[in-house]
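[1] I need the structure of the sequence given here:
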Amino acid sequence: MIDDPGGARVRLPERALSPFVRFSLYNSPYPAHDRGRAVDLYRDPDRDDDVAPSPVAGEVLDSHERRVPRKEYAEATDHILLVDVDTGSSGFDAGTTGDGYVARMLHVDPSVSPGERVEVGDPLGRFVRSGFFAPWVDDHVHLGFRRRDQHLLRAGGSLPLSVPADPRPLAWDGTGTVVERGETYVVLDSPRSDSGEWVGVAADGGGVLDGGLAHYEGGGLLGEGGDRDGTVSLLGYEVGEVDERTVEWGSFDVLANGERVTGISLFCARDPGFGAKVVHPGHGFEVGDRVEVGFRQSEEPIRLG
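    As a prediction, the model looks like this:
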């Protein structure tokens, strides 16, 4: 992973999160997310349309179509959409934005053109089911920020980023009943929250875990609480080492009812219910099944990239 070169993080305004119900800084294997330099903003699953709302206000600079990894469930091309951010209208704190930012967004087939202005919440285009997605990944807008003098198309190089949400940690004992199933995952009924506030799965020592545990190389420890220079544990098992908020996962397998699975997809959410998402292509779980998650040491853990 790439170390931050110093300097303050770009603090995403609260209104940027308002059109979305879930977010993740670390649930991706790609360099653009190194040390939480980009955020994935997930669509509301209760919406019937596939329109992607804008998290920022500003002038559309350009869009670039690009070919992506070929996957039978995904589209052959994706897009990079560049917006010259109006920091005031977007809600950035005055005096913290320097010469301004360019927002770099992916996974949207744009319906907007260069020279057009967008406001927060305006439609950008339709969500793209990208070849960069694993099959269990929900549609989302990928958002990162660059200075105007930076290379705007290269995958790496976005500025360090933080989000305004302070997610409430939800204690979880590793068990739950399947309430939703797909071909590659199941969602459990716990941990549960109907508060409408941002929540996530609690690490044992405090804070909220983010990322693909442990099918990606690392994840994050978000929110308040927890040791920011030491070990991180979940369900009484040491899952990694944290440096500030970035976690390097250890060598272990994730188990569901004693069987090795791909992992757990961790993110922050405010839509009703929440619940742990267990990733396991070809699983045999059905709605109503009881599942118990655990860990065991492994010399060959599953790592995707």
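
[2] could you use CA atoms for every contact and neighbour count after this?
    Fine.

[3] what segments of the stretch 1-150 of the chain are strands?
    Applying DSSP state E, counting those that start in this stretch to the stretch 1-150 of the chain gives strands spanning 10-11, 22-24, 39-42, 51-53, 58-67, 77-85, 102-106, 108-110, 117-118, 123-127, 140-146.

[4] the fifth one packs against which elements?
    Strand 58-67 is packed against strand 77-85, helix 87-90, strand 117-118, with contacts defined by 3 or more Cα pairs under 8 Å, 6 or more residues apart in numbering; DSSP states H and E.

[5] tell me the angle the first one makes with strand 58-67.
    Right, the one you point to is strand 77-85. Counting by axes from the mean of the first three to the mean of the last three Cα atoms, to 10 degrees, strand 77-85 lies at 160 degrees to strand 58-67.

[6] other residues contacting strand 77-85?
    With Cα atoms under 8 Å, 6 or more residues apart in numbering as the test, strand 77-85 has contacts from 56-68, 100-110, 128, 130-131, 152-153.

[7] which ChimeraX command selects the buried ones in the residues you listed?
    Only the buried entries of the contacts of strand 77-85 go into this ChimeraX selection, using 16 or more other Cα atoms under 10 Å:
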select :56,57,58,59,60,61,62,63,68,100,101,102,103,104,105,106,107,108,109,110,128,130,131,152
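
[8] contact partners for the nearest residue to Phe145 once chain neighbours are set aside?
    In space, and not counting its chain neighbours, Phe145 is closest to Ala103: 4.7 Å by Cα to Cα, 6 or more residues apart in numbering. Each residue near Ala103 by Cα under 8 Å, 6+ apart is listed here: 56, 82-85, 143-146.

[9] next one: Asp227
    The neighbours of Asp227, taking Cα under 8 Å, 6+ apart as the test, are 205-206, 242.

[10] and this one, so I can compare the two:
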Amino acid sequence: MSVTLPPDALDGFRRFSRFNSPYPAHDDGCAVDLYPDAVRGLSPVAGVVRETRTVGCPNRSYAANEDHLIVVDLDDAWCRRTGADSGTTARILHVIPEVSAGDRVEPGDDLGPTTRSGFFGQWVDDHVHLGFRAPGASALRASGSLPVDVDVPVDPIPWDGTGTVVERGPTHVLLDAPTHPDPGETFAAIASDEGVPLDGGLAHYAGGGAFGREDAAGDGAPTADPTARLDEGSPATLWGTRVGVASGRGLAWDPVDVLANGERVVGLSLFAARDAGYGAKVVCPDREFAVGDAVSLDVVPSDDPIRLGVG
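    The predicted structure is shown next:
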């Protein structure tokens, strides 16, 4: 069984990703990270809060040393809309709860402020982590979530890997390219050479995913099912280099390095976005790019690729 989020579950969120994380909860697309327009955590689901908990997380100098879990018993009607069995529960993380057990929530309701959790990399923006558990399964364990799909189309954005730095963070830069084809209206993501929108941390996390593929008729139009993926075993290439192969619900990255102006960086963040500020995010804590610098990215095979774990 999988849970398919309807379009209204993403109201108030500007970006989303199922694979851009090293944590087991995201393995094989079993969770989705939803990036809000503001610093408030919105509910993507309808139901009744069962409980809230405060949990420990990795100690990071740039983040809080505790996180929060909100468990929601989903309404039967919401379950039917999403293909979930009656009794399915939702797990929401990275929000300081301003709701309590017994409170009813609907999509778009304010749950509380987001928090910068120690589970985040320093380059990761505040977001709402959402996963689901089957009826009777523990909602408190870190693993065991159901596969998640998202019922919105994601447009592929062809890109040659070049751009100019428009923002510098402590461990990343944002580029002015690629530009969103229709900001505010549709979700879009950087496309592989095959025209498939890509998801995940290339290649600093072990695996990624694809938001869509060409339809079976072969006319190049996106499928009606935005969660469709490359056929099992099909390769994905970027800028002429094979970067991974379809495996299960995601992509197993090949051993590759991302280069920026010819030198290795940690990687490239891949996600679906609909905001006008969309541009490539390059994870590069050891590089001193400045605003206004021209950057050209490439991907090359590697004997020792960077792989970030959960430690």
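
[11] now the contacts of Asp227 of the first structure as a markdown table including distance to Asp34 of the first structure, secondary structure and neighbour count?
    Shown next, in a markdown table, are those (distance: Cα to Cα, whole Å; DSSP: H, G, I helix; E, B strand; the rest coil; neighbours: other Cα atoms under 10 Å):
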| residue | distance to Asp34 of the first structure | secondary structure | neighbour count |
| --- | --- | --- | --- |
| Gly205 | 24 | coil | 14 |
| Gly206 | 22 | strand | 22 |
| Val242 | 14 | strand | 21 |
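
[12] redo these as CSV? Include distance to Asn257 of the first structure.
    Output for the contacts of Asp227 of the first structure, formatted as CSV (distance: Cα to Cα, whole Å):
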residue, distance to Asn257 of the first structure
Gly205, 25
Gly206, 26
Val242, 28
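
[13] among the helices and strands packed on strand 58-67 of the first structure, which comes closest to Val10 of the first structure?
    Among those, helix 87-90 comes nearest to Val10 of the first structure, with 11.4 Å by Cα to Cα.

[14] would you check how far apart the most far-flung residue of the first structure relative to its centre and Val83 of the first structure are?
    The centre of the first structure is farthest from one residue, Gly115, which by Cα atoms, centre = their mean lies 29.3 Å away. Computed with Cα to Cα, to the nearest Å, the distance linking Gly115 of the first structure and Val83 of the first structure is 10 Å.

[15] need the overlap of contacts for those two.
    Taking Cα under 8 Å, 6+ apart as the contact criterion, the common neighbours of Gly115 of the first structure and Val83 are 59-61.

[16] in JSON lines: the residues you listed, plus distance to Val279 of the first structure.
    Shown next, in JSON lines, are these (distance: Cα to Cα, whole Å):
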{"residue": "Glu59", "distance to Val279 of the first structure": "39"}
{"residue": "Val60", "distance to Val279 of the first structure": "37"}
{"residue": "Leu61", "distance to Val279 of the first structure": "38"}
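
[17] and which of these is nearest Ile264 of the first structure?
    Of those, the one sitting nearest to Ile264 of the first structure (Cα to Cα) turns out to be Val60, at 36.2 Å.

[18] which one in the second structure is aligned with the closest one?
    The equivalent of Val60 of the first structure in the second structure is Val49 (alignment by TM-score structural alignment).

[19] what of Ser298 of the first structure?
    By TM-score structural alignment, Ser298 of the first structure lines up with Ser302.

[20] same check on Glu14 of the first structure?
    Alignment note: Glu14 of the first structure maps to Pro7 in the second structure; criterion TM-score structural alignment.

[21] what is the neighbour count of that match?
    When counting by other Cα atoms under 10 Å, one arrives at 12 neighbours for Pro7 of the second structure.

[22] and Leu259 of the second structure, by the same measure?
    20.

[23] aligned against the first structure, show me the partner of it.
    So, by TM-score structural alignment, Leu259 of the second structure is matched to Leu255.

[24] which residue in the second structure aligns with Glu116 of the first structure?
    Under the alignment (TM-score structural alignment), Glu116 of the first structure pairs with Asp103 of the second structure.

[25] what distance do you get for its match to Ile70 of the second structure?
    Applying Cα to Cα, the value for Asp103 of the second structure to Ile70 of the second structure is 11 Å.

[26] any common contacting residues for these two?
    Contacts common to Asp103 of the second structure and Ile70, judged by Cα under 8 Å, 6+ apart, are Val49.

[27] chain neighbours aside, what residue packs nearest to Ala142 of the second structure?
    Distances taken as Cα to Cα, 6+ apart put Ala25 closest to Ala142 of the second structure, at 6.5 Å, once the chain neighbours are dropped.

[28] ok, now which ones touch the counterpart of that neighbour in the first structure?
    Correspondence of Ala25 of the second structure to the first structure, assessed by TM-score structural alignment: Ala32. Taking Cα under 8 Å, 6+ apart, we find Ala32 of the first structure in contact with 38, 155-158.

[29] which one of those residues is nearest Ala52 of the first structure?
    Taking Cα to Cα as the measure, Ala38 is the one of the contacts of Ala32 of the first structure closest to Ala52 of the first structure, at 17.1 Å.

[30] grab the nearest non-local neighbour of the closest one.
    Spatial nearest neighbour of Ala38 of the first structure, excluding adjacent residues (Cα to Cα, 6+ apart): Gly144 at 4.5 Å.

[31] repeat for Ser113 of the first structure
    With sequence-adjacent residues excluded and distances taken as Cα to Cα, 6+ apart, Ser113 of the first structure is closest to Val60, at 6.4 Å.

[32] appreciated, that's everything.
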